[in-house]
Every structure is written in C-alpha cells, then in structure tokens.
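Novice: only geometry, no sequence info:
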C-alpha cells in the first residue's frame, strides 16, 4: 500500500548528529525541542497547555512536551495535510487532514458541487483522533473528499442556525473548500474557490469561512496568465509582466449558503490565516511578499499591511511568513518566518503593528500555536535538525530525504529574554537588526583594486564572463569520493575516474570543493535556488501535489518575487545567453532519438571541429524551438538548445555551445552571463534501449570537459570564470550529509591544486556570480551567503592561463541497456527486475522516477548486484516520484 510506513523512529529530545542547514544559516532553537522522523505537518496545543498534538507522516502524536513523553501515538496511512492539525473545541479531539491511498472498504465521497476525484491512490480526508486513545487508528474519518493534498482544517465551536456544527477543509489540488459535519465528519458540500486554497478560518458558529488562495482568483479572458506544467489537470495562473504569479486572495464563504460572497486581493502567496474574531481582525501571511495583510472583517476590507522587515539590510525577499498565531488577549501576533528560522513577535494592540523581537527556531518553521493561557508558543518545523542517516553492516551514510522535523515549545519571553533571542536570530542569519548601526557595505562600492570575487557589488573584478553550468543529481561521494584528497569516502563511489575523468581532473587541477551543499532535495528545489537564490513555499512544503512539478520554469507559483539571476544581469546592462536552463522540457524523451544522435556524433568524430559543431547546431535547430513564458528568460534562450530532456546526448549539446563560442570569437564579443543545463548524469536507470547509467554519466562528463576545453582555449579565457554545480543530490548516499554535492570553480583566477573546505551552499555560488558581474542580491539567502572568494586568487596574485584538455572516459558513451529478454549471465534475474522497474518509471520529467528505487538500481548497477546498498531510513518526504505509483503517473500523463 502506498504511504504505509515502517515502524517510525521514536521522537527524540535531541539528536547526536544534526544535519547541515543547507541554506548556510545556523539554528539555535529556543525552548524544549522534540525531533521527529519526517516533516512536521502541524502542531496544536491540547486543551491542556502541557500537551500538544503533532502530525507527521504516518502518525499523530500527543506529546507531553516538557519531558518529551509520548502520551499517545495513533497511526494513519500517508502524510498529513498542510497545517494539518486542528483541535475540535467541544470534544478535544484532534482533527487531522491526511493524504494516502484509499482503502477498498472506504467510500469515495463525491461532494455536492464537486468534480469527480482524480485518483484513488492519493486521496485527502479528515480524521478525528481521540485524546484518550493510547494507540491505534482514527475512529472517525470522512472518507475521500479531495485529491493529492489537503489544507488546514477548522471546526466551529457551536452549531449553526440549523442545529448542525460544521468543519471545513481547503483542497489545494481541487481548488475547493470541503464542508463537513464536525461531529460525524460526513461530507456536506464543496464550494469552488480560487487557485490553490491552503488555509481556512471559521467563525465560531460556522456561518462564515475565510480561505487563502495561493494563486488568487482564476484568470478570466484577456488576463495575462501562464499554464502550470506536467499534468493534464494543470491550470492557468494569473501572472504579472515578469511572468511571476500575481498576488493571491482571501475568499469569504457563506458556509450555510455554500457560496463565495467576497474576494479580497492580498499579497503574493497567502499561506496562513488567523482570525481574531472577537476583535474582528483577520491576519494573512504573504509568503512571497514578506508581509502580513490585516483585514477588517466588519467591512471585509484590507485595513493594513505589516511589512516583515526586522533587519537593517536592504530589504530582500526570502523571510517567508509561513504561519500565524494570535495570543489569547489579541495583543500579540506571532509570525513564523520560514526563511529566517525564527518567529517574529508583533504588538498589534495599537493602530500600527510594531515588532517586539524574534524567537529562534529549528530549520524552516511552518506551523504555530499559542496556548490558551497565553504562556507558551508551540512551533513545528519542516526540516528541524536537518537530514539524518542510514546504516548497513556498520556503514553509515547521509540521505537528503531522511528529513527530521521538530517541535519545540517556548515560554513566551519577557522583554529581556526576547532581546537576547533577537540577537541570536540576527547572528544565526548573518543579518544586522533594524536597530543596529548600518553595516559598512551600505555605503556601496569602493575604489579598490580589482579582485576575482569583489567584497561588495559593483567593485571591480577582472572577470567579465561567467559560465554557469548546472548538472543533475549526484552526491560528492558518488563521484569524487575516490579523489584522494579532501573529505571523500571511496567505498561510496559509483562513477569514479573511468566514468568521470574530467570531473576528477578539474577538481584536482583547480579547486576541490569538498563541503559544497545543495540547498534543496530535488529538482523542484534546486533549480529555484540556482536561478533565484530562493525557494517559495509552493515547491518547498510542497504545495504542488496533483498540480505540477516545477523543476524548470514551468509554474509561476514557484517563482520568487525577487526575480531571476539573468533578469538581474539584464537590468544592469549585461548580456545573457541561456542554453536550456529553466526552459520547459520540449516533449517526452524518446530513446531512439538519443541512439540516433549518439551514433551521428560518433560518425562525425573525425570531422573538422567547426564543421561538426555547425552540423549539430543545424540538426537540433530543425527539431527544437525552445521558448519560455518568462519574458526575461525567453529573450536569452538559445532556440535550438532544448530544455531538460534525456533524448539529446550532452556531448551533442556541447557541440551547439562550441559553435556559439566560435561565433562569439569571430565577433570579438561574448555574453557576460552564460547559463547551461547538462542533465545526462540524471540517467534513465537500466531502461532497455537507453544509455547504461555509466554511459549517461560519462556522456555528461565528457560534454563538461569539452566545453571547458573550448572556453579555456578561447580569447575570452583571461577574463572568465566557469562555475559548475549539481541541482540536487537525488537522495544519493554521502558520508558527510545527504545535501553534499559536486561543485567546481574553474578559471585562470581560481586557485590551483588546493582543497577549499569552506562550507558553501547553492546561494554561495549565485552570490559569487553576482559579485563578479556587479549584480544586486536576489534574496536574503545570497545576500548573507558565504561567497567563494577563498577559491580564487588574491588581488596581487597572477592568473594561470593554462588551458584545459578534455579527457575521454574509458566508459563507452554509446553502450545501451539490453532488452529484458536478452539479459543473461550472472545476476540476470535481478537485472531483469531492475530493467522492468526502470521501464515503468517516468524519466520525461525531472525526479518523476521514484528516487529510492532508482537509487537502488543505480547503486547495484555500479557496484554489483550482491553489494549491499547503504540503507536509508524511509524517505518521509514525498516528491512527485514517491507520491504517485507508476500506474498513476501513466494515468496522469494521459490527456
């Protein structure tokens, strides 16, 4: 059964080995902490302040937070919804939204006014868990009321005029609000809403509900809009002139009449909502605007906007208000800041809100509750203490999806305690407080000597051209664990020197970056961090289940309001050329096309290099016409270079780049910023007819080597830097941390033959590019990231102009996986099973193949079918690859 979890690791007060906070920040959570396996979906105080309800994948816990004692644990199949816990006021039961496979014995409820459910494999329902039950399962459930995802439940305290007490659940994948009987949990009705409804607040008597719509109202004819990707049921989202999703909305619903009575525009990505009904004020957290809207519920108008800006630094997006709680007396508003790992405390007793201070939390707080007595604050975090480990035969390894969320309960601090907490948050985030002295860099650039990575934006650099190459899905140990220097583990190597000689040579000849960490866990995370130095809550939580998979520039709800790296370059008058990065995938990948192109590349191997490159550029130009709905990206795209696809070998893509390089050379002018996607190291598993995994990786490696060789022999090399990174680590094993990945810094101005052990994250690389090109920061993350200055020369050191020579891997690039019936010899049965499993996986979209199964296949293919794979504790984060079984993925791809 999908989502059925193995026995979970018991919650712990602390962990022996915290994982890396891959945003580059530190965390020092206040209060009493409890760590859980998986992301915390919601936390609410019980009727007694001493206990809290906590929802995590597969379980609902009632926790005595003071001594870490589990009062009860009740199970369900699947994962909790977003803000997935409410306490039913009259009964004390925990109402929990859950998403999992529907048992055959449970009815599928088609609510009046709703569309048919799309799936029986990933359904949303509401379950009630009794406070006096020590173990077991929910006694009362609603049955299926929606698909793929559920939002925040809310229940009325008293019956309405008809004598019925109601509950509501937003359904993000169905764009609807489910109305249910709060006692029996029987569905009553469905009310259509806007795009991605997430959170709801319900009047005491259930007469009115207010619901946030992340994407606002549905677009009407003539409005600027862009379609979400990857699913026949995907819809259009309103966008602004930059291609970013327009501000969201709050919908008022007459619950008894089951109709929308008013819609208010608020900020971008309204996520959480909190209603102070007694004082007739509604608070809405705008996650992609760093603001909180205040709505007067008497007139249903926007009364104020609280700008979340606790720091002195020039305001940048990324603090990400994710959750809200109101003190019982209504005088204090608590705002969880997912991007700052903090809770902001606001005094809202007067006409204008004022910031009292900040409370430090675990990694990415996303749920909040204030106790009824006003003395305590409960905080639930998505990532908590970072990723954990697995073990087999005494061998341990880190995995990015072994998430360990946390809950910590904090005594509401007095003024002096809050002042100390506030200083801790500022130090953790590397940002000066608004009350502090302005930092020196606020004065702007100085007249100083040029250096490869300037200290301040706008200061001179000898580097005028940056080539930013993004590859796919490998950990450091999988590739460079055998490098012989730096912090590697050769027992975890899968694609060593025979397969990746260029990655090895470049890491040896230039800088070995052995502590570089991908900030996200999959492609929907990584490409956002690398293009925007930020990730909105839509892919981070994630909120895209049943709608899209925003791995590339194919969903406006994934775009940060801070904008894109190429957009910042264009605004500064820099020229930009982009080879496929962040462009939507052209189509389903076809193995025969890859084989034909690979054979064609082999046939032309002896041709004059210029003739060969021109041939492939012309050939791809007849097949692809790459476009983007993001205007700034579309202007920079190379039309004949496809977006993410496996059907074009990376060495063929390299020919297109080299042909453009010849054109730049002839013109005597090269773009300031060049971005490239090289995805073949993703592999296609052991799918028959496709490249064997080692050939896919070798193709990627040789393409990288040839591109670097061409660039280093061009006239632009003396003023160039090439920065290379993986978009994520794909849940592969690494002995340091599951986020650690392969990164390279290549330039005449880079240090040679040294190890740089500085901990870097993906925003570090983005910041380094910005400093080289004189660009402003896009978010708080690149603003505060550690730049890569330690990998480059000092101002008084001379560049080494020695060019690079590509190395041909010993592994054949043309080797393909055999047909299932042709697999014979040792371990044939296991190899056939792997081939069949791979053939059912969806490789047309990044990460649509199930990561754990794919990684097991790749491990055994590389290391031997009898070599035990380092075990991973069950990956409790469900990306698209795990959320759906293969049959359902195929069903979703049908028009």
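Specialist: The structure has been received and is ready for your questions. Computed from a predicted structure; not experimentally measured.
Novice: CA only for contacts and neighbour counts going forward, please
Specialist: OK.
Novice: what packs against the longest helix anywhere in the chain?
Specialist: Ranked by number of residues, the top helix in the chain under DSSP state H is helix 693-712. In terms of contacts (3 or more Cα pairs under 8 Å, 6 or more residues apart in numbering; DSSP states H and E), helix 693-712 is packed against helix 501-509, helix 650-667, helix 851-863.
Novice: dropping in the other structure now:
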C-alpha cells in the first residue's frame, strides 16, 4: 500500500497483540479484531475477533482436518479501571460476526455466533470469571440463508458444489431495561427478537425486513444485508425501537419492537451504513457510512437526517484534488462521555478521526486525526473520557517461505505444520493511550497525513514519461491471472531476487512469462495489495476493497460461512440483471422469488468519485471518459459451469461463437454491454488456449476494421488449477494447467507483436489478483507482474517498490483516466519501467514441452523437441489428482476444501522434498549463476 503505520505516535501509547494464551501454542496470536465494547460501569473492555483464526496441527481431527480445538473466535476481557488495559481472561466461541453487547446490568454479555446461527450468553460463574452456563440462544434458520439455496453432489460425489449460503448472526443490541434483545440475521435479511431478560430469554419473533415480505411491495429492495442494530427505549414502557443498518440497500430500517415487531420507517442514506451509536438521551443516532466516508446524524424524534459529517480529514489538510474521492473505509463510531466529541475509525487510513460536535449536537467537523494500527475496526473511550482504546484487524505478514497452494494449513517442512498463509499471518492488536490534548492533535494529524501520503504529487520526470505514453498509446490490454508469488514462477530466473528452491512452476512450465521478463522488464519488488482472491479482485479492478469486503473475506476463507461477493454475484445471485425474469433466463438455478436481492445494487462494489453508486471500477473510469471497453471473462456468473446440462449447466464448447451459444453471463451491469458472451469465464475444466482463440477471433476483426477498444479486459485463469477429473484435452494436472495459462499469455503477446496496426500503440499489462498460492522468501505478498509494448524498457531489472495500486494508476495515466479513489490518486505511476523513445519489438510464444502431451490442437501428434524426444510427464496423472481431490469444489476461485487440498497438492507435486524451515529474507540478486547452478545440481 505504500502507507506507514505509527500506532505509538500518541503520547503514552501502548500497542499489544492479542494472545489468547493457548496451552499448546503459547506464542500464537489472534487476528481480525472487529468490535470492542465497554461494560456499563466502565471498568471492563471486551474485544471480539471475527475472521480467520484457524490454528493448525500435524494431527488430523474431524470434522476439519488439521484444525485444533482452538480454531475458534475469541473474546478478550480487559480490566480498564485504571486506564491501561490489563488482560484478565479470554473466552472462545466457534464462530462470530462482529456482534457483541453488554447486558445493562453488567452481569452478562452477548455475542452473535455468525454461521452458528445463535447468540452466546456469558455470565459470571462461581470463581468470578466469565463463562457460558446455558446453551446459546438458537435463531433457527436451518442452515439456510437467502441466496441460491442449492447444494449438490454430482459424479458419485466427485463434484461437490456448495452454491447455497448459510445464515449469519451479526449485530446484537439490547434495550435499556434489559428486557428485549435484537439480533440481525445478515444473510436472512431479518432480525430476531428475544424477550424476557437475563436468565429468562425466549424467542419472541423474527421479522423479515424486506418490503415484499413485511407488508410492502414485492420486488422492491430494502433491509438486505442487515449488519448493525441499535435499540432505543424500553419494553417496559412500550418505547422499544430498533434501528437496523442495511448495508446493501443503504438504509436504516426502523422497527417497532413492542407487541408484534413491525417496520415503521426506512431512512435512506447515501453510503453503506455500518456501526451506529445513540447518545445518552437517545435523541440522536450516529451512523458511520462507508463509501461516502461520512457520519450521518439522525434525530430519532422524527427519524430525519439532521447532519452529515465528512470524516476523512480536517478540511484544512485535505488537498482539493482529493475532495471528490473516497476510500477511507470508516467503520465504527463512539461518543465521548460528555458528548462533545465523536471518534470514528477510518479503516483504510489507519486512523481515528476526532469530530468536534457543535452546540446543537447535530453536526460537526473533524478537528484531528490519531494514528492507529493497520485497519482499525473499533474505538472505545473510558468512562472518565481520559483513555482511548482502538482495535485493529491487520498486521504486516512478512516473508512466507512455505508453499501455499490456497488458504488452509501450511506445508510440512521438517515434519511439522506451521501457520504461513496471508489471512493466518494477519494479526490483530489493541492500542491504548491517554486522550490527546488539543495541542497534540495537529502533530498527530500531520503524522496521519504523512503516513497516507496525502501531499504526494508526481515528479517532473514522471509527468514527462506519462505524457509521452498518453500521446502515443491508444490501447491497453489488461490481463488478470490467479494466485502466484514471484518465487513460485520467476525464482529460477537468471536475474532478480528470486529463490530457485521455491520455483514450483519455473521455466519448464512458464517459458513465456520468463521470456516476457527477459525481453522487457523484470519486476522483482512488486507486491499484490490483496490477501486472497476475494479481496484480490476488488483491489485489482478498483484499487480498493470496501469495508464490507474487508469484513467478509477472512470469515469466508476460514470456512465460517458467508459468500464470495466481489465479482458481481451477491450470495451467488447475479444482481447485474434488473428483473427476476432476466435472472432466471440467464441462470435457471435462480429461485422464483421477487424479493431475493431485487435491483442491481452490488453490495461489494466500490462507488465512484462523487458518490456514484457501484461505479468505482477501472472500466467505469474508462466509460466516464468516453473510451471503448471490451470484456473477456471479468465479472461473470459461473455457477452453471460445473453442473450437469440437465440441471442448467453450460457445455464445454471450444468454439461457442461458431454455433452461436452464449457461455458468458455478465455479473456487472456496467460491463454487460461490453462483454464477449462467447468467452468462457472461470472454469478449471476449460483450457486457457481456447480463451485465447476466442479473444483472437475478435482481435482479427479489430485488425481488419481498425476499432480495437481502448481498454480490453482479459481473464486467463488456468494457473489456478483444478477440476482434474473433468478437464478436457488432457489439460488435467497442475503443471499442465499452469503451462496452458502461460502459453495463452504468450500467444496474446505474439499476436499483438505481429500486428502492424496495433503493436506500437498498445501496452499489455499482466498481473496476478493475489499471491496467496505460493511461498516467497521476501514477502507473502510479493508477486509477478509484466508490461509489454514499444514504450517498455528492454532487458531491464527494475527493483522499484510497486504494488497493485501503482499498476492500476499506471493504466489510468496511460489512458488519461481520472483516479477512482484515494488509493490510486496517491499512488505513483510505474514510470521506471518505461522509455519515451519507442523501439521495435517482437515476441514468439513458446509452449512448455509438457503441453505436447495434451490434445490441444497445436500439439496433437507432435513432439516438443524432435521425432525421438519424449514428452515430459507430470508428477502424477489426472486419475491420481481426481482421486486425491475428490469432493472438492473447484467451481470458483478459493471455494474448495482448502485444508485438505493444500496438503494433497504439496505431496503430489513436491513429494518429500523439504522446504526451508524459516524465511531467509536474503537479497539473492547477486551471484545468480552460481546459485542456479547449485540448485540444478541439487535437483539432479
């Protein structure tokens, strides 16, 4: 991100990791702290985690192999009576999703159980500690949420698809008299109400918040993705009212709780409403909103919005160039005890915004910023108003030498399992410090501004380079691939900081990517900003991940429910289509329900400049400028690819255009008119070679007509690997699929290089959406990236620190696009890789020899070297891989049984070869010839 983090900047600040004190792993630390709440007497602070938090062991256990009994979420309990937090206890629950609240009596607290579909009740037990005496309060959704409720096994269990979604208990709140408890059902679009009070809770009602299910008009969006809840009033006097934040539909749903619960109002907001807090007399509700980077102030007497407070930074320090841009990811809000100040966590800016409220308490302005840890999620203030407590969800991960095919347990170097995988390496923290005095706020604000590079401006040299490119480059081809690190692909390259011992898919499988690096620029200090594919597609296409994505991805990857929503489908429902009829025509698996996520709002999509809803992607920026866009494989609904034809599946057609059969159904309303409907999306059964051929079919027409789009989006995904039992044309082992992906990239570059019309005015950008699938001796986020074209340097090693956001900024600059958000606006373009004088270039695709063993058209009956040469064989055949991956769901990236698959792949590819037990962090740019020679000898 090119940001700096300074949590010790506030005077007297302490920063501590969250160590649950596991008896068998005393050094293990928890990640993804999401919510902190203070007890009514102000003496106790609770910190809840909600994310990955899987702890692995070398001994398999059921039902989750390699998970230990400590693979839970945690509530850390601190004594804050003296200001400085003192950890007193840690309790565990199986799952959670952000919700936690104290009983008004202070004798209990309640935690929502996420996918467990319940609420845990903790009370004081005999020894004075906190514990669960009774079973959790069940919410009763029978493992079903509102989405595509479809789970099936095909092929005698060889294909296991889990498209349907499960419930998720999220926010939880309680009335002032302790008699009414309300839980938001995040994936059931409802709330559950309990009555009775502590030790006597009984389920009273469940209320569906959607208009069509609560007495309103069917097919109207409302109440979906209910996340947070605040309760005003009491059951005892008939005033109990719930305010529920609907993230997808951007409204606060007002619910009367007394008697039969009923929706009495809907307060529309511009941003995505997140956490909320009421003032003491409950006359004002403060709602923090992502996407708009604001806090709305709602007067509860008439539910009117009486103020909107921008929270990025004080107006005096925010450059005018950033005024219309968003991306702070504000996600929590709390009031000072005297109610004169509001404190807001800005997740993406690693800071707390201090808001000074005016005399009417209905509006205010940011007067300062306080630096925090990475991605703060919650802020609390002591009862006397003298101490602040800020919890954050992320940490730097550092080097990752161990092989990571996908999320899940690590490899087994030296016979034991470690925990080296991005979501698992990401740890949480608790920051505590005395409340800064007014005089301390200006320097702290300046520190936050510096940390986030708000004063950044391109240098003269950068502007010169980019102006030349803007004047001469008219076309960009943007290729996104899947999940590889630098060492995994280029570790065996003769230049650069690569470790050949980690080159799982080195030159013998990726000759074209090696050739691109040699011919143009080797970027050996490039980092993927994302942790995994779920947030990876958000970062790689828009330069940011909204808070809803940041909250969901770690939970989903831990197998704790939730869906992968960042490519246009929400809960596997394709919301790109405006009507139910259109949805069912595109996907017959769609339930016949007008109230299932109606409308075209995508909950995970970023907004564009000026609060343009869901218009924050690269292609939106291009379309705003009036440029032409063509989409090959981005944001498609792929749920039908892996189901039988009789159940609505889409056949594996090698040339669907020739028979006029649509195989690509867009899941982005903006991309729909630009999408090639014959370009198959994510499907491991289908070779990238045929994706290239479909792209080539259209390119040949552009060559003739002279109308190549300004921006082409191309997805070559087969380096992900999978579906070994159904993969066609013998492209059915990990090595062969990787080689197929590499060849497709090479063929596209060759095609452009041979085009007299486009070779000199086109740049090809190639990137991985994330780096989660491999080890790297420098950093677990280091990855490969390539740029090719007439204005790219030749044979250069460029070790400038670049990342995904720099990559996007470069594409924007080449095409003359305006920034999409704060991140790309403050990123330097990758000018070190370019030259202002174009040079002739050529590229010839070279297939990896292992491809000659397939039945892909270019290789049938041919030998890789000569008539007598033997085709290299993969480590194991498709039958082996199908057997050892039986039951795994490869229907989407990162959706399969990650724990088992990682171990299976390691054993199948690497055998007993050990990996380094710990990261080296060495600079391996020197003496490459000797290093590679030693590695070759070791292999032989």
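Specialist: In hand now; what should we look at? Since the structure is predicted, the reported quantities are computational estimates derived from the model, not experimental observations.
Novice: mind checking the TM-score on these two?
Specialist: For this chain pair, the superposition-based TM-score is 0.77 by TM-score structural alignment, normalised by the length of structure 1; 750 aligned residues with a Cα RMSD of 3.5 Å.
Novice: and the longest helix of structure 1, how far out from the chain's middle?
Specialist: Its chain's average C-alpha position is 27 Å from that of helix 693-712 of structure 1, according to Cα atoms, centre = their mean, to the nearest Å.
Novice: matching residues in structure 2 for the helix or strand following it?
Specialist: Per DSSP states H and E, the first helix or strand lying C-terminal to helix 693-712 of structure 1 is strand 720-726. Aligned using TM-score structural alignment, strand 720-726 of structure 1 spans residues 762-768 in structure 2.
Novice: ok so, going back, as JSON lines, the helices and strands packed on helix 693-712 of structure 1 with mean neighbour count would be great.
Specialist: Putting those into JSON lines (neighbours: other Cα atoms under 10 Å) gives the following:
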{"stretch": "helix 501-509", "mean neighbour count": "21"}
{"stretch": "helix 650-667", "mean neighbour count": "20"}
{"stretch": "helix 851-863", "mean neighbour count": "20"}
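Novice: those: which one's closest to residue 474 of structure 1?
Specialist: Comparison of those against residue 474 of structure 1 by Cα to Cα identifies helix 851-863 as nearest, at 10.4 Å.
Novice: buried residues in the helix or strand that that closest one is followed by?
Specialist: Next along the chain after helix 851-863 of structure 1, taking DSSP H and E as the criterion, comes helix 880-883. Buried residues in helix 880-883 of structure 1, counted by 16 or more other Cα atoms under 10 Å: 880, 881, 882, 883.
Novice: that older thread, the longest helix of structure 1 vs structure 2 - mean distance after superposition?
Specialist: Compared with structure 2 after fitting, helix 693-712 of structure 1 has a mean deviation of 0.7 Å; criterion: mean Cα distance after the TM-score superposition for structure 1.
Novice: how far apart are the match of strand 720-726 of structure 1 and its match in structure 1?
Specialist: Looks like 0.9 Å for stretch 762-768 of structure 2 (mean Cα distance after the TM-score superposition for structure 1).
Novice: list of residues touching that stretch?
Specialist: Under the criterion Cα atoms under 8 Å, 6 or more residues apart in numbering, residues 473-484, 528, 749, 752, 783-791 lie in contact with stretch 762-768 of structure 2.
Novice: same check, this time on stretch 308-319 of structure 1
Specialist: Here stretch 308-319 of structure 1 makes contact (Cα under 8 Å, 6+ apart) with 287-292, 337-340, 355, 357, 426, 431-436, 438-439, 442, 534-536, 560-562, 777-781.
Novice: and the residue positioned nearest the centre of structure 2, how close does it get to residue 758 of structure 2?
Specialist: What sits nearest the mean C-alpha location of structure 2, by Cα atoms, centre = their mean, is residue 535, with 1.8 Å. For residue 535 of structure 2, the distance to residue 758 of structure 2 (Cα to Cα, to the nearest Å) stands at 33 Å.
Novice: cheers, nothing more for now.
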